[in-house]
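Chemist: next come a sequence and a model predicted from it.
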Amino acid sequence: MTGAFLAGLVAGYGVAIPVGAIAVLILGLSARTSFRVGAAAALGVATADGLYAAAAALGGAVVAGLIAPVAGPLRLAAAVVLLAIAAHGAWRALRPPTPTGVAGPRRGLDTPSRAFAGVLALTLLNPATVVYFAALVLGRGDAADPDPWAAALFVLGAFVASASWQLLIAGGGTLVGRMLTGPRGRRVTALVSSALIAALATAMLLPQ
């Protein structure tokens, strides 16, 4: 049973550690808003990874086969959403500042609940994750007759790994935000984050 949990940990870190648009989004959110918002977004990613790990552990090749035909459209949808987020972030950074003492409306992903739901939905648009987990499950020989307890431990390990890494990224974003406390520093952070997200989203649209 311990082996299933460790396998989930390794699989979770394997899918979480490569820095992509979602990681940059979490970093930027934490720097621009607060650790609470960044942490909520991080847990949204971990929840999506956990759901895909569960689908792979319980369905294996069947789930991967169902996902494969729609992988292209989902990738396109994810890229479009990321480009919209990048454009919105850049617009917010460049618009005139709110007068002192006047609280502007909280929109987009700037609250914990919205950050969690939005990043969860965005991460679920990446079907490659379930294919990745399914390949690992098939490689371990667990797909033919999955043990429910082993599957649960595998999913738990994947969730813990993903959550710990994404929370580390959120913490890093918070440190950046504290170092750049002035309006100009936060504006630069938001613009750099938007530019990186746009670049990574554009890369998703290129032929694989």
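Modeler: Happy to help now that I have it. Bear in mind the structure is a predicted one, so any value in this text is a computation, not a measurement.
Chemist: contacts and neighbour counts: CA atoms only from here.
Modeler: OK.
Chemist: now the strands for this structure?
Modeler: Remark: no strands are assigned in the chain by DSSP state E.
Chemist: kindly provide the distance from Glu102 to Pro148.
Modeler: No Glu there; residue 102 is Val. According to CA to CA, to the nearest Å, Val102 stands 54 Å off from Pro148.
Chemist: again but with Leu120, I slipped
Modeler: Leu120 sits 25 Å away from Pro148, going by CA to CA.
Chemist: may I see the buried residues of the longest helix along the chain?
Modeler: Taking DSSP state H as the criterion, the chain has its longest helix at helix 148-179. By neighbour count on 16 or more other CA atoms under 10 Å, the buried set for helix 148-179 is 150-177.
Chemist: ditto for stretch 185-205
Modeler: So, applying 16+ other CA under 10 Å, buried residues of stretch 185-205: 185-187, 189-201, 204.
Chemist: which of those residues fall in helices?
Modeler: 185-187, 189-201, 204.
Chemist: could you report the separation of Arg187 from Pro146?
Modeler: In terms of CA to CA, Arg187 sits 50 Å off from Pro146.
Chemist: report all helices and strands that the longest helix of the chain contacts.
Modeler: helix 2-16, helix 21-32, helix 35-59 (3 or more CA pairs under 8 Å, 6 or more residues apart in numbering; DSSP states H and E).
Chemist: out of these, nearest to Phe133?
Modeler: Smallest distance to Phe133 across these (CA to CA): 5.6 Å, for helix 35-59.
Chemist: tell me what angle that closest one forms with helix 2-16.
Modeler: Angle of helix 35-59 versus helix 2-16, following axes from the mean of the first three to the mean of the last three CA atoms, to 10 degrees, is 120 degrees.
Chemist: return the residues in contact with the closest residue to Ala170 other than its chain neighbours.
Modeler: Of all residues not flanking Ala170 in the chain, Gly38 sits nearest, at 5.0 Å (CA to CA, 6 or more residues apart in numbering). Listed by CA atoms under 8 Å, 6 or more residues apart in numbering, the contact partners of Gly38 are 26-27, 29-30, 112, 115, 167, 170-171, 173.
Chemist: take a look at this one as well, against the first:
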Amino acid sequence: MMEVVVAGMLAGYGIAVPVGPVATYLVGLSARSSARVGAFAALGIASADGIYALIAAIAGAALAPVLVPIVMPLRWISMLVLVALALTGAITAVRRYRARRLGGVTREAPLRARTAYFGMLGMTLLSPMTVIYFAALVLGSTGTGSAPLFVVAAFLASSSWQLLLAGGGVLLGRVLTGHVGGLVTALASSVLIVVLAVRLVA
């Protein structure tokens, strides 16, 4: 039982720790919003990891060969979605900066925690490498009885890391509260997301 838990935690950290475009977007989102929104967004990513862990635990290593033909289309879809999000974030940041500079009062509708959760869940589910990663880890050694432990351990490990990233984003947002600082961090985040997204298909 302990071996399955450890394997699940290692699997969760293994897929969560490498910083990619989704993690970059999470940090930027947390910096622009609140701790609550950031936490829900982090749990959305972790939920996707948990779903993929469940699929991998049930399907086992037989899942990876089936996914090979659709990996590249999924990568392109993921890239397009991430680039669109990056451009939207950059445009919003520039408009906010100009509005504040002109002295206008702009009040954006705060992002709802539920929207952040499902948005990050959907974004993470677009990543085909997560499925293949978990399918490669599950070699049939975790039977039906131990699969739930593996999934829960992977979810908790991913959750702890994503919440850490969200917390770092919130702290970053509190430090860079000025108009210029907010603009610079938003644009830098958008550029980094585009670069990482393009690398998915490079």
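Modeler: Yes, it's here. Not measured: the values here are computed from a predicted model.
Chemist: TM-score for these two?
Modeler: Here the TM-score for the pair of chains, by TM-score structural alignment, normalised by the length of structure 2, is 0.92; 197 aligned residues with a CA RMSD of 1.4 Å.
Chemist: about what we covered before: quick one: map the residue nearest to Ala170 of structure 1 onto structure 2.
Modeler: Gly38 of structure 1 maps onto Gly38 of structure 2 when the alignment is built from TM-score structural alignment.
Chemist: centre-most residue in structure 2?
Modeler: The centroid of structure 2 falls nearest to Val22 when counting by CA atoms, centre = their mean (3.7 Å).
Chemist: quick one: Ala55 of structure 1 and Val63 touch, right?
Modeler: Yes - judged on CA atoms under 8 Å, Ala55 of structure 1 makes contact with Val63 at a distance of 6.8 Å.
Chemist: which of those two has more neighbours?
Modeler: Ala55 (21 against 17; other CA atoms under 10 Å).
Chemist: what about Val194 of structure 2, distance to Val94 of structure 2?
Modeler: Note on Val194 of structure 2: its distance to Val94 of structure 2, by CA to CA, is 17 Å.
Chemist: kindly apply the preceding question to Gly119 of structure 2 instead.
Modeler: 22 Å.
Chemist: against which helices or strands is the lengthiest helix in structure 2 packed?
Modeler: Ranked by residue count and defined by DSSP H, the top helix of structure 2 is helix 71-101. Helix 71-101 of structure 2 sits against helix 113-125, helix 128-137, helix 179-199, with contacts defined as 3+ CA pairs under 8 Å, 6+ apart.
Chemist: run the last query once more with 10 Å
Modeler: helix 21-32, helix 113-125, helix 128-137, helix 179-199 (3 or more CA pairs under 10 Å, 6 or more residues apart in numbering; DSSP states H and E).
Chemist: and it with helix 113-125, angle?
Modeler: Going by the same axes, to 10 degrees, helix 71-101 of structure 2 makes 140 degrees with helix 113-125.
Chemist: buried set for helix 71-101 of structure 2?
Modeler: Buried positions in helix 71-101 of structure 2, judged by neighbour count with 16+ other CA under 10 Å: 71, 74-76, 78-79, 82-83, 85-87, 89-90, 93-94, 96-97.
Chemist: just tell me the aligned range of stretch 168-183 of structure 1 in structure 2.
Modeler: The alignment of stretch 168-183 of structure 1 onto structure 2 (TM-score structural alignment) spans residues 164-179.
Chemist: any chance you could list what contacts the matching stretch?
Modeler: Contacting residues not belonging to stretch 164-179 of structure 2 are listed as 17, 19, 23-43, 93, 96-98, 100-101, 158-163, 181-185 [CA atoms under 10 Å, 6 or more residues apart in numbering].
Chemist: re earlier: compute the inter-axis angle for the longest helix of structure 2 and helix 128-137.
Modeler: Going by the same axes, to 10 degrees, helix 71-101 of structure 2 makes 130 degrees with helix 128-137.
Chemist: and helix 71-101 of structure 2, how far out from the chain middle?
Modeler: Here helix 71-101 of structure 2 is found 15 Å from its chain centre; the criterion is CA atoms, centre = their mean, to the nearest Å.
Chemist: next: stretch 174-186 of structure 1.
Modeler: With CA atoms, centre = their mean, you get 22 Å for stretch 174-186 of structure 1.
Chemist: what of stretch 176-195 of structure 2?
Modeler: Centre-to-centre, stretch 176-195 of structure 2 and its host chain are 18 Å apart (CA atoms, centre = their mean).
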